[in-house]
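Asks: Sequence and predicted model, in that order:
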Amino acid sequence: MPNPTEPLRKLGFLTIGLFDGANPRPGHESTLEIIQLGEELGFDSAWVRHRHLQYGISSPVAVLAAASQRTSRIALGTAVIPLGWENPLRLAEDLATVDILSGGRLNPGLSVGPPMRWENVKDALYPDTADVEDFSYTRVSRLLSAIRGEQVSDFEGTQGFEVFSKRVEPHSPGLSGRMWYGGGSTRSAEWAAAHDMNFLTSNVVRAEDSEDFAEVQASHVRAYRKARPDGRVSQGLVVIPTDGASAEQRTKYEAYVAARTPRTSTPQGPARMMFARDLIGSSDEIAAQLYADPAFQQVDEVAFALPFSFEHEDYVQILTDVATKLGPALGWTPTI
């Protein structure tokens, strides 16, 4: 999307799905209602984050199974499932099941690496195998193989009254083409391309040859496109349009952005992670900033992230503004 004359093709949103630990149902219901609203507003996709041992969605596949029964058109994605917590064969069964229930709308996003706070959880997660678990890209390859219907068992046939298959069942033939890798480095972008995965780039990247977030993110998109020109790339940033916001909401939104901005000035921690600035303002102002963004100039689909800690009515206002004002300002047309 090099200039404003080329329209944004696909518009999605991402939510963390926060809930109250003492009463978790309302938060989960709110997430499902937000996904339903997204479909009504014409969004192309709705994505959920993955949070273990926190007060955000810990089982996105289960949540999307529920969402698949409340919607009929919108694509449903995970951004992202950290595979260090998962058995690839079992996850393949869950993903294929939800994809079938959704009518082929599931877009699983994945990542690799040791689970967050590994030393605190390894004894509970892998009490017998923690020292030998492989958290490399091999774990993704195992999942992709199972999703594609390749052999996972050396037995096929009937035993008594039960019939067994060599592959994961159910098998969803189109799912392998809708697998995404969420990466923040050149290596991850190139790996995703080499393994025929789509590429999710978010508001977190690793500082490599530059400390300019936008240029680093753009370099990852270029690396992916060079290796796989026909692959899909989705950019994720936090955007907060204020067109329809009340004065109270604007004050809250501005305080939220101000508190998060200091981390964007320099790479953070030993891994030198960089964070994008949240975009806040009118839809026209945000559109102008996006058109000046080197990474946005190279994509034609986005999944804008909803802020972590807002209320349900705030998300309704933000999504409504994105769909009715920001999206059209980017040339996007809703699917209703």
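Replies: It's in.
Asks: drop to CA atoms for contacts and neighbour counts, all remaining ones
Replies: OK.
Asks: secondary structure element for the closest residue to Thr333 other than its chain neighbours?
Replies: Using CA to CA, 6 or more residues apart in numbering and skipping the chain neighbours, the partner closest in space to Thr333 is Gly327 (7.2 Å). Element membership for Gly327 (DSSP states H and E) is helix 327-329.
Asks: Centre of the chain to that helix, how far?
Replies: Chain-centre distance of helix 327-329: 21 Å, with CA atoms, centre = their mean, to the nearest Å.
Asks: do stretch 316-330 as well
Replies: 19 Å.
Asks: coming back round to it: same for the helix holding Gly327, what does it pack against?
Replies: Where contact means 3 or more CA pairs under 8 Å, 6 or more residues apart in numbering; DSSP states H and E, helix 327-329 is packed against helix 283-291.
Asks: ok, structure two:
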Amino acid sequence: MPDQNRPLRKLGFLTIGLFDPANPAAGHESTLQVIELGERLGFDSAWLRHRHLQFGISSPVAVMAAASQRTSRIELGTAVTPLGWENPLRLAEDLATTDLLAGGRINPGVSVGEPMQWDTVKHELYPDSAGEEDFSYARVERFARLVAGEVVRDFSGKQGVVEEFSNRVEPHSPGLRDRLWYGAASRKSAVWAGENGFNLLSSSVIFPDAGEEPDFARVQQSQIRAYRAAAAASGQPQERTRVSQGLVVIPTDSASAAQREKYQRYVDERTPRTAAPQGPRKMMFAKDLIGTSEQIAEQLYAHAGFQEVDEVAFALPFSFEHEDYVQILTDIATRLGPALGWEPAGAGRA
């Protein structure tokens, strides 16, 4: 059995919210039901991937708003929203509104950079300003200032009989700025996140620095440590220095024989990409962890990246059925989580 001297403090899950394009409502309803199940099972958080022009959730803010009205406790987040697709001011308004509706449970995770497949979409996304758009860290800095409620213009006050205007983004949700996360896959991004007061999302895809050994777990560990060192050096408050790890885990404890066979095929198809770094940036993929909860727990405790965190958002496989997610989440909450020292919300802890 793994060493449980350092129990896992927070347990979450991440879903892409896959849907059939012929019936997208059913897929969105399935996602909401999965989030409701997560709350009943005691999960601390549910996270949504953000997909554009694909068959996954394109509007996680709307889904979080809906989920907030069907749950009361579980935290809701995005992992991650690519800000290249967003107007930071409008996104700040939507997230603050949703956070207020949720009672302060929203955890927005963001990233920057050119939108995926930029050349195929820029004529529709930014038809008049594609060449001038700034996809650097400055975009996320602006977003954070807007969420924090900093002044955006000189004008405020009453105009006419009933119109009243603010000089900051409204509504303002106190505490939301402290719950902003940055999805960092490189040491540079991890350090930037630490210096600028973001919590850190580290997932199953990372980029090593030049000269680093191609060992995913060790590279992830190094990035997390660099993040924490940068946050400490810049005097960031503790509430802005949380770190969450997101690996794909597939416990098979209560799976049927057919499910186990399907899960193993999925893992086998994805495993070759983990054998060596990919592409010019040497992108590295973590191995999917499959097996009994005891077997997965042993692998996690031996994982250098996992050793650096006390909260996780395990990623659900992309292409499974609703009943598969029910089985996987139930095993995570009732078997894998406890094997990692975690206790469900309501079971003797806040």
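Replies: Cool, the structure landed. Note that the structure is a prediction, hence the values are computed from the model and not measured.
Asks: Provide the aligned range in structure 2 for the helix holding Gly327 of structure 1.
Replies: Helix 327-329 of structure 1 lines up with residues 337-339 of structure 2 when matched by TM-score structural alignment.
Asks: still on that earlier bit, what residues are up against the residue nearest to Thr333 of structure 1?
Replies: Shown in contact with Gly327 of structure 1 (CA atoms under 8 Å, 6 or more residues apart in numbering): Leu8, Leu11, Thr333.
Asks: Throw the residues you listed into JSON lines and include secondary structure and distance to Ala258 of structure 1, thanks.
Replies: As requested, the contacts of Gly327 of structure 1 are exported to JSON lines (DSSP: H, G, I helix; E, B strand; the rest coil; distance: CA to CA, whole Å):
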{"residue": "Leu8", "secondary structure": "coil", "distance to Ala258 of structure 1": "28"}
{"residue": "Leu11", "secondary structure": "strand", "distance to Ala258 of structure 1": "26"}
{"residue": "Thr333", "secondary structure": "coil", "distance to Ala258 of structure 1": "32"}
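Asks: and which of the residues you listed is nearest Pro241 of structure 1?
Replies: Nearest to Pro241 of structure 1 out of those is Leu11 (CA to CA; 14.6 Å).
Asks: The closest one contacts Asp44, correct?
Replies: Yes - contact criterion CA atoms under 8 Å: Leu11 of structure 1 and Asp44 qualify, at 5.5 Å.
Asks: which residues of the stretch 151-300 of structure 2 fall in helices?
Replies: Ranges of helices within the stretch 151-300 of structure 2 are 187-195, 216-233, 257-270, 293-301, based on DSSP state H, counting those that start in this stretch.
Asks: contact partners of the longest one?
Replies: Okay, so that is helix 216-233 of structure 2. Contact partners of helix 216-233 of structure 2, identified using CA under 8 Å, 6+ apart, comprise 186-187, 190-197, 200, 202, 206, 208, 212-213, 241, 243, 284-286, 303-308.
Asks: For structure 1, give the helix that spans the most residues.
Replies: Looking across structure 1 with DSSP state H, the single longest helix is helix 25-41.
Asks: In the stretch 1-150 of structure 2, mark out all the strands, start to finish.
Replies: Ranges of strands within the stretch 1-150 of structure 2 are 10-15, 45-48, 75-78, 81-82, 106-107, 109-111, based on DSSP state E, counting those that start in this stretch.
Asks: between these, which gets nearest to Glu321 of structure 2?
Replies: Ranking the strands of the stretch 1-150 of structure 2 by proximity to Glu321 of structure 2 (CA to CA) places strand 10-15 first, at 12.0 Å.
Asks: ok, residues contacting the closest one?
Replies: Strand 10-15 of structure 2 is contacted by residues 31, 43-49, 79, 246, 310-318, 337, 342 when judged by CA under 8 Å, 6+ apart.
Asks: ok, back up a step: preserved in structure 2, out of the contacts of Gly327 of structure 1?
Replies: Among the contacts of Gly327 of structure 1, the contacts conserved in structure 2 (both residues aligned by TM-score structural alignment, their matches' CA atoms under 8 Å) are Leu8, Leu11, Thr333.
Asks: Would you mind writing the PyMOL command to select the buried ones in the contacts of helix 216-233 of structure 2?
Replies: In PyMOL, a selection of the buried entries from the contacts of helix 216-233 of structure 2 looks like this (16 or more other CA atoms under 10 Å):
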select buried, resi 186+187+190+191+192+193+194+195+196+197+200+202+206+208+241+243+284+285+286+303+304+305+306+308
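Asks: re earlier: once aligned to structure 2, how far is the helix holding Gly327 of structure 1 on average?
Replies: Overlaying structure 2 shows helix 327-329 of structure 1 at a mean distance of 0.1 Å from the equivalent residues (mean CA distance after the TM-score superposition for structure 1).
Asks: What is the burial count for Ala184 of structure 2?
Replies: Residue neighbour count, defined by other CA atoms under 10 Å, stands at 27 for Ala184 of structure 2.
Asks: how far away is it from Phe13 of structure 2?
Replies: To Phe13 of structure 2, Ala184 of structure 2 is 18 Å away according to CA to CA, to the nearest Å.
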